[in-house]
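>>> Give the three-dimensional model of this entry:
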Amino acid sequence: MSAPLRLVLFDVDGTLVDSQGAIVSAMTASFQAQSLPVPSRNAILSIVGLSLPHAMARLASDQSDLVQNALVDGYKQAYHAQRLEQGAASSPLYPGAREVIQALHDMPEVLLGVATGKSKRGLDALLEAHGLEQHFITRQVADHHPSKPHPSMIETALAETGVGAAHSVMVGDTSFDMEMAAAAQVAGIGVSWGYHDRSALSTAQYVIESFEELPVTLANIWD
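The predicted structure follows:
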């Protein structure tokens, strides 16, 4: 009997790639363009993973919807300009990410996917820049879903792939990722190298310290 299909969903920013420099730079440019005080680096990184409107609502809670919308547009423009200028260097892969993704991709029973607060345009450009566009069978982005931690992204990925929740996991660096996993009733694997402190990953089933630990952790969950 063949092994059941498994699904591994990855967050992107802070999990697969270290994009904090690009995020902070684009957020700084956006706030400066509106002549507003720039939030601290910690404040900016705390909202990574949320869709941009939700992120701006937290960072600029005292501003009108009009200003928050302008901040969203400014961020998109600044981030896009950086990506065009720097390419993959604007969001480098974390150590071990490529090797583990390839190893999992080579396993016939394992499907890979993405659940990210990025836009479709941003995700597609990032995966292409790193040569990973063929590795992820399902891509859930902010354009089509409520913001994390709503379970919509995971639920849609399960429906698209036909994999059950019991055979699926969500890998991410933020409390939003782990809360989304819990809401969708899939196992959450937190990563310690991202943008939320390890203490924020309290709903994770496991927390790993490096990508090299992921295959063993998956085996522990599924076996």
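>>> okay, CA-based contacts and neighbour counts for the rest of this
Will do.
>>> Buried residues of the lengthiest helix in the chain, list them for me.
Within the chain, and with DSSP state H defining each element, the longest helix by residue count is helix 65-86. Applying a neighbour-count criterion of 16 or more other C-alpha atoms under 10 Å, one finds 67-72, 74-76, 78-80, 82-83 buried in helix 65-86.
>>> So which residues make contact with stretch 153-169?
Here stretch 153-169 makes contact (C-alpha atoms under 8 Å, 6 or more residues apart in numbering) with 4-9, 113, 115, 137-141, 145, 180-181, 184-189, 222.
>>> Any chance of a ChimeraX selection covering the buried ones in those residues?
Remark: buried members of those, expressed as a ChimeraX selection using 16+ other C-alpha under 10 Å:
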select :6,7,8,9,113,115,137,138,139,140,141,145,180,181,184,185,186,187,188,189
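>>> for comparison, sequence B:
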Amino acid sequence: MTAPLRLVVFDVDGTLVDSQAGILAAMDAAFGRAALPVPPREEVLGIVGLSLEVAMARLVPDLSAQDHARLAGWYREAYAGQRAREDVAMTSPLYPGAREALQALHGEPATLLGVATGKSARGLDVLFGAHRLAPFFVTRQVADHHPSKPHPSMLRAALDETGVAPRDAVMVGDTEYDMEMARAAGVRAIGVGWGYHAPVRLRAADHVVGRFSELPRAISALWEAA
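Take a look at the predicted model:
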């Protein structure tokens, strides 16, 4: 009997790469430009994964939608400036074991890999170019084309593009938004304990791993339990 085609979809920031330094610096620049107090670090990291306008509305709910859009634009400008000046591979490093886990999963003939991220297509292209990650992924869903997580649009598009059934897919991410998105799409979810949300917030996950070396086995366990 032929094994079903399976899909593993990864979040990016806080899951594959540790981009917090750039995120915090760009947020400082955006709020400084608006002459607003910069939100605490834990609040900023708590909204990573959301689309920028939604993130700004969470951080400063008393402002208008126009102000949220302005802040998001200034954040994008600051982040793009960083990318132009700095070595992205250094400022947004892969987490230990990430490449090895991707290589192991990519080497499985019946397993496809994808991305669902709050990053823009341009930002993802730059990051993937810096880390030479593009060959691993057959589907890339970005904030440019979808509602913010936890809306299931990104995962539904990934399933449609690959022809994989929801029961044969898993979402891997570090935030509750990733877990909730997976549930909304009928996809199972694995949380990672090294990202921007504490493991206690990943209640909707089927399983939480503490290091990348645990991930292939955790995914296999989900397939075996299906």
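>>> Need the buried residues of helix 65-86 of structure 1 in JSON lines (columns: distance to Ala89 of structure 1).
What follows is the buried residues of helix 65-86 of structure 1, written out as JSON lines (distance: C-alpha to C-alpha, whole Å):
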{"residue": "Val67", "distance to Ala89 of structure 1": "30"}
{"residue": "Gln68", "distance to Ala89 of structure 1": "28"}
{"residue": "Asn69", "distance to Ala89 of structure 1": "28"}
{"residue": "Ala70", "distance to Ala89 of structure 1": "27"}
{"residue": "Leu71", "distance to Ala89 of structure 1": "24"}
{"residue": "Val72", "distance to Ala89 of structure 1": "23"}
{"residue": "Gly74", "distance to Ala89 of structure 1": "21"}
{"residue": "Tyr75", "distance to Ala89 of structure 1": "18"}
{"residue": "Lys76", "distance to Ala89 of structure 1": "18"}
{"residue": "Ala78", "distance to Ala89 of structure 1": "15"}
{"residue": "Tyr79", "distance to Ala89 of structure 1": "13"}
{"residue": "His80", "distance to Ala89 of structure 1": "13"}
{"residue": "Gln82", "distance to Ala89 of structure 1": "10"}
{"residue": "Arg83", "distance to Ala89 of structure 1": "8"}
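>>> State the number of residues packed around the nearest residue to Pro95 of structure 1 once chain neighbours are set aside.
Nearest in space to Pro95 of structure 1, with sequence neighbours left out and distances taken as C-alpha to C-alpha, 6 or more residues apart in numbering, is Phe211 at 7.3 Å. Phe211 of structure 1: 19 surrounding residues under other C-alpha atoms under 10 Å.
>>> So what does Phe211 of structure 1 match up with in structure 2?
Applying TM-score structural alignment, one finds that Phe211 of structure 1 aligns to Phe212 in structure 2.
>>> quick one: that match and Arg99 touch, right?
No: judged on C-alpha atoms under 8 Å, Phe212 of structure 2 makes no contact with Arg99 at a distance of 9.2 Å.
>>> Which one of the buried residues of helix 65-86 of structure 1 is nearest to Tyr94 of structure 1?
Arg83 (17.4 Å; C-alpha to C-alpha).
>>> Which position in structure 2 pairs with the closest one?
The equivalent of Arg83 of structure 1 in structure 2 is Arg83 (alignment by TM-score structural alignment).
>>> for its match, what are its contacts?
Taking C-alpha under 8 Å, 6+ apart, one finds Val126 in contact with Arg83 of structure 2.
>>> For it, give its distance to Ser19 of structure 2.
As for Arg83 of structure 2, its distance to Ser19 of structure 2 is 12 Å (criterion: C-alpha to C-alpha, to the nearest Å).
>>> any common contacting residues for the two?
Counting by C-alpha under 8 Å, 6+ apart, Arg83 of structure 2 and Ser19 have no common neighbour.
>>> got the contact list for His130 of structure 1?
By C-alpha under 8 Å, 6+ apart, His130 of structure 1 lies in contact with Ala88.
>>> Distance check, His106 of structure 2 against Ala26 of structure 2.
The separation that His106 of structure 2 has from Ala26 of structure 2, given C-alpha to C-alpha, amounts to 33 Å.
>>> what about those two, which has more around it?
For His106 of structure 2 against Ala26, the residue with the higher neighbour count under other C-alpha under 10 Å is Ala26, and the figures read 22 against 17.
>>> for the more buried one, what are its contacts?
Contacts here follow C-alpha under 8 Å, 6+ apart; on that basis Ala26 of structure 2 touches 75-76, 78-79.
>>> Now check it against structure 1: what is it aligned to?
Under the alignment defined by TM-score structural alignment, Ala26 of structure 2 corresponds to Ala26 in structure 1.
>>> does that match belong to a helix or a strand, and which?
When elements are assigned from DSSP states H and E, Ala26 of structure 1 belongs to helix 20-33.
>>> Mean deviation, that helix versus structure 2?
In the superposition against structure 2, helix 20-33 of structure 1 averages 0.5 Å from its aligned positions (mean C-alpha distance after the TM-score superposition for structure 1).
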